[in-house]
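1. build me a model from this:
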Amino acid sequence: MPTATGKKIVTSENYIASHIGAEILEKGGNAFDAAIAVSAALSVVIPHTSGLGGDGFLLARTPEGIIAYNSSGWSPKNLKAEKIGERDPNSVVIPGLVDLWYFLEEYTTLPYEELLYPAISLAINGFYVGKSLHHAILNTVKLNNEWYSVFGNKRFGDFIKFPKLGRILKEIARDPRSFYEGKISEELVEGLHKFNVPVEQSDFSEFHGEKVNLIKINYKDFVVHEFPPNTQGITTLQILKMVEISKINSMPYNDIKRVNNHIKISTIAYEDRNNYVADPRFYKIPDYLLDEEYLAKRMIDEGVQLSLNNGDTTFFAVSDGENDVGLVQSLFYPFGSGIIIDDIVFNNRGYGFSEGNNKPEGRKRPLHTLSILYAEKRDKESLIIGCAGGDLRPQIHAEVFEYYSDYMMEIDEAVNAPRFMYLGNKVIAEKRLGIPATQEDYYSRNVGIVQAIKNKNGKIIGVADPRSEGVVIPVR
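-> A predicted model of the protein is given here:
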């Protein structure tokens, strides 16, 4: 079911994970309980997208206000590289997802042993490979012998187990910080050393994510929020603000003039991203990047041709009727760095470093593609939108939100509507959009996989992108 409405909702990119989240809500757990269970389950069943070796960001709308947590990892303190390759050992940063689970302890109501049990069972007892993991394996060149022994000969419908991951999840269920302090982290550090990752025990033990304040703009009668740098959330807001200033949102959505102007706006926003977005602990991001006067002047420029990459990430959303939670987690590239320690696939987030303000440095977070869009309208209507999409995320967030806010589509229609994407060297578009571009399938994973929830006066609508194997499950 790609769309559903109810008092409580779970939507994710994977049917098993959605079912697990719904079970937690049925047991009386809240949205934070369900979020941990879904996050852990996704870490097992679609390990090419995310997991214990990757990062996570959480955005929650609660009766007390907005909660936003950035648990993106920092580089090892002994990092010496000036340039980092796609699957380079130097691309591994300290994974932050488990720290995000630890942060959520103050908001959960059920014990972690109960919340992680479904994921532990999947890892130890096994599950059938889904289409998403199947395609990721087929599309990945053999990364190393360890990767091949775990994934290389698995195909859709095959049975797969991760017993070592199950053992580690059991330890985490007792104490999430054990992933960073103690025997687990010692084993992981020792294993990473064998792959020449310059990590030390203290890189794990001293790591914590952080609560952050969202950045925002006004767009028509909405207030639109995104995560601040080190994420590219500001790029989404720049695109939307320039769309509003230029008034191209008054044109039909498939008008080629609108599309061409949207592409130009995107190139300008990405150019600013590459010039300014970095870890704010190392570099102060200019205050004026969302000012209308600044953006109006920038729109005179043509922008520059860029190199943009899709990524493999997963986003899900949960609502218990009072709390709406969105969580995005990622390794970056499919199977991240390709380095696997105890069934844990490690990220290659360090490939997000570039040069200048975003150059590689020890204990620094790279420019991060992950973010979540939150929009509200007079406190009676709110949206949480997230996706898989790598560098393309700002375009995906903007297009889906524009469909909703400018073209009078309901949120499920906005997610389903045809998208186009600027990739730097070309423009791709789903065939049903009907514009001159490199044609994709009618529903293509290459234009992003979106999940979303809408809350209007307590009525929840959840959407799972038909471009994935995800489902929405309502709970009474």
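
2. switch to C-alpha atoms for all contacts and neighbour counts from now on
-> Will do.

3. I figured residue 310 hits residue 395, correct?
-> No: with contacts counted by Cα atoms under 8 Å, residue 310 stays clear of residue 395, the gap being 11.4 Å.

4. the more surrounded of those two?
-> Under the neighbour definition other Cα atoms under 10 Å, residue 310 and residue 395 were set side by side, and residue 395 has more, 26 against 20.

5. which SS class is that one?
-> Reducing the assignment at residue 395 to three states with DSSP: H, G, I helix; E, B strand; the rest coil gives helix.

6. that one and residue 369, how far apart?
-> Between residue 395 and residue 369 the distance, using Cα to Cα, to the nearest Å, works out to 12 Å.

7. one more, so I can put them side by side:
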Amino acid sequence: MRDFQFPGRSPVRATEAVAATSHPLATLAAIDMLRSGGNAMDAAVCAAAVQGVVEPQSTGIGGDCFVLYSPGGQGNVLAFNGSGRAPARATVGWYLEKGFDRIPLQGPHAVTVPGAVDAWSRLLEDHGRKGVAEALAPAIHYAENGYVVHDRVAFDWAEPETDLSADEHAARIFLPGGRAPKAGDVHRQPELAATLRIIAKHGRSGFYEGAVADDMVSRLNELGGLHTAEDFAATRGDYVAPVSTSYGGHEIHQMPPNNQGLTALLMLNLLSGFELGGLDPNGAERLHLEIEAGRLAYRDRDRYVGDQDHVPVPLKQLLSGAYADRLRAEIDRDRAMTHLPRVELPGSDTVYISIVDRDRNAVSFINSTYYSFGSGVVGPKTGIVLQNRGSSFRLDPAHPNAIAPGKRPMHTIMPGMATKNGRVVMPFGVMGGGYQPFGHVHLLTNMIDFGMDPQQALDAPRVFYNDDTVEAERGVPTDATEGLRRRGHRIAEPHHPLGGGQVVLIDWEKGTLTGASDPRKDGLALGY
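-> So this is what the prediction gives:
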């Protein structure tokens, strides 16, 4: 139980249903959908659509999504890969011939075909009770009539002002009056509202064919992009088999490559060989072990992860106990490793949604346009912000994540699901670009090893190893940062809070649900 004399909030506890998102309007829309007869999947798509309006820097219909879903909370966990692909004309050779040494972070070449709308449509058709029109109705309302800009959204919105000003259509929509909106301002997106109405009427074809697709393709081509109408029309997501490992009596499920979810499982396998529960949860030794496990896991992520439709990924070997034992031997409890390659792990803006309904359908849902306002390219007539997931590709033809026609890039956004004895314990997720595997592991070990409730586990201070530096939030105790320095780590304060997450915990015996939402964002959990 938390100390009520300190700032903070309690987890949300309910019996019927709980929804947790990073924005109050999205959580409310999800609850309204549930109370009107929709299920967890209807509520998740509805919330994601709202966030695509009210958190435009983080997500939208110009991005991708991944979903883990358990009907009734029992049996197999279903996984859906809603990430888009490179244009059919995109080859390593083309970019090298044009003088590129990397895929740019912004502009048309950073854009992969968005997969979110296809995923939403398919998931609603297969698992929802309501249709696309009902799911999009609240988002249309906010885009058309306006919404109040929340504080974390305003904080994020201010940073990319220069990038937004470089695209006349982005500037017109997202820099009204020549500046980013401030907290408390009302913002409207009428072009996006009209686009959402077309999708509500025509479903996925309203996005991937016709006037909406033409607007995106023509703008990309105008800027030099390789995209075609055929690339958009051919977009289809896939049901895939999750990858999993055991930790602390739980099965932890992640998306398979092209997703980086494998990285969190590698970290858990390494940490399972240490008795974390006997350590100080905010102490130097626990944080050091987490950092070192992460450094090894990220090294393997960058070596092996790519689109499995194009390259083999040795999943069985990487997740084996013998492999974890071999890697774990590289960790010194008293000194930071010095033999690993430098890793640069950029952050990103993402939204994550966790929902469990009265029938215990459990959904773990993540949606993103990657960097703040994605590629910076905006459809002039549609108001769609296009993602920059293509910037993750490599231009080394021998690398598993090399760009290729129709290939998916290595993807950072990763929903999580924990089960025990064949039943879902919790859908969970921690967003934040490269930080996400660290975030998943920190959350899980906070709960499993240290007995924290979901809100305590999200509130707890975080560290992240990035670019040869340990970023330590201000909440990390001074004696812990000093202990990390003595172990050879360079310490710095991050420019932004590390990540943001949501959790819904199921107690099958009591028949209750416990939800939590990260204080690093504007959101909250609600239940009834």
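
8. superposed, what's their TM-score?
-> Overall, the chain-to-chain superposition scores 0.95 on the TM-score scale (TM-score structural alignment, normalised by the length of structure 1); 473 aligned residues with a Cα RMSD of 1.8 Å.

9. aligned to residue 370 of structure 1, what sits in structure 2?
-> Following TM-score structural alignment, the counterpart assigned to residue 370 of structure 1 within structure 2 is residue 413.

10. helix or strand for that match, which one?
-> Assigning secondary structure by DSSP states H and E places residue 413 of structure 2 outside every helix and strand.

11. check residue 212 of structure 2 too.
-> For residue 212 of structure 2, the host element (DSSP H and E) is helix 210-222.

12. which residues in structure 1 does that helix align to?
-> The alignment of helix 210-222 of structure 2 onto structure 1 (TM-score structural alignment) covers residues 182-194.

13. ok, the residue mapped onto residue 513 of structure 2 from structure 1 - contacts?
-> With TM-score structural alignment defining the correspondence, residue 513 of structure 2 maps onto residue 460 in structure 1. Taking Cα atoms under 8 Å, 6 or more residues apart in numbering as the definition of contact, the neighbours of residue 460 of structure 1 are 5, 6, 7, 8, 9, 319, 321, 453, 454.

14. Three-state assignment for residue 61 of structure 1, please.
-> The local conformation at residue 61 of structure 1, judged by three-state DSSP, is strand.

15. in contact with it, which residues?
-> The neighbours of residue 61 of structure 1, taking Cα under 8 Å, 6+ apart as the test, are 67, 323, 324, 325.

16. residue in structure 2 matching it?
-> Here residue 61 of structure 1 is matched to residue 70 in structure 2, going by TM-score structural alignment.

17. against residue 502 of structure 2, how distant is its match?
-> Separation of residue 70 of structure 2 from residue 502 of structure 2 (Cα to Cα): 17 Å.

18. now residue 342 of structure 2
-> Residue 342 of structure 2 sits at a distance of 30 Å from residue 502 of structure 2 (criterion: Cα to Cα).

19. those two - which one has more neighbours?
-> Relative neighbour count places residue 502 above the other of residue 342 of structure 2 and residue 502, with 31 against 13, counting by other Cα under 10 Å.

20. how close does that one sit to residue 27 of structure 2?
-> Taking Cα to Cα as the measure, residue 502 of structure 2 falls 11 Å from residue 27 of structure 2.

21. go on, residue 13 of structure 2?
-> Between residue 13 of structure 2 and residue 27 of structure 2 the computed distance is 15 Å (Cα to Cα).

22. which of the two has more neighbours?
-> The residue with the greater number of neighbours, taking residue 13 of structure 2 and residue 27 and applying other Cα under 10 Å, is residue 27; the counts read 30 against 19.

23. which secondary structure element contains that one?
-> Counting by DSSP H and E, the element that carries residue 27 of structure 2 is helix 24-35.

24. please name the residues that touch residue 90 of structure 1.
-> For residue 90 of structure 1, the contacting residues are 79, 81, 84, 197, 198, 350, taking Cα under 8 Å, 6+ apart as the criterion.

25. one more time with 10 Å, if that's ok
-> For residue 90 of structure 1, the set of contacting residues under the criterion of Cα atoms under 10 Å, 6 or more residues apart in numbering consists of 75-76, 79-84, 195-199, 337, 348-351, 360.
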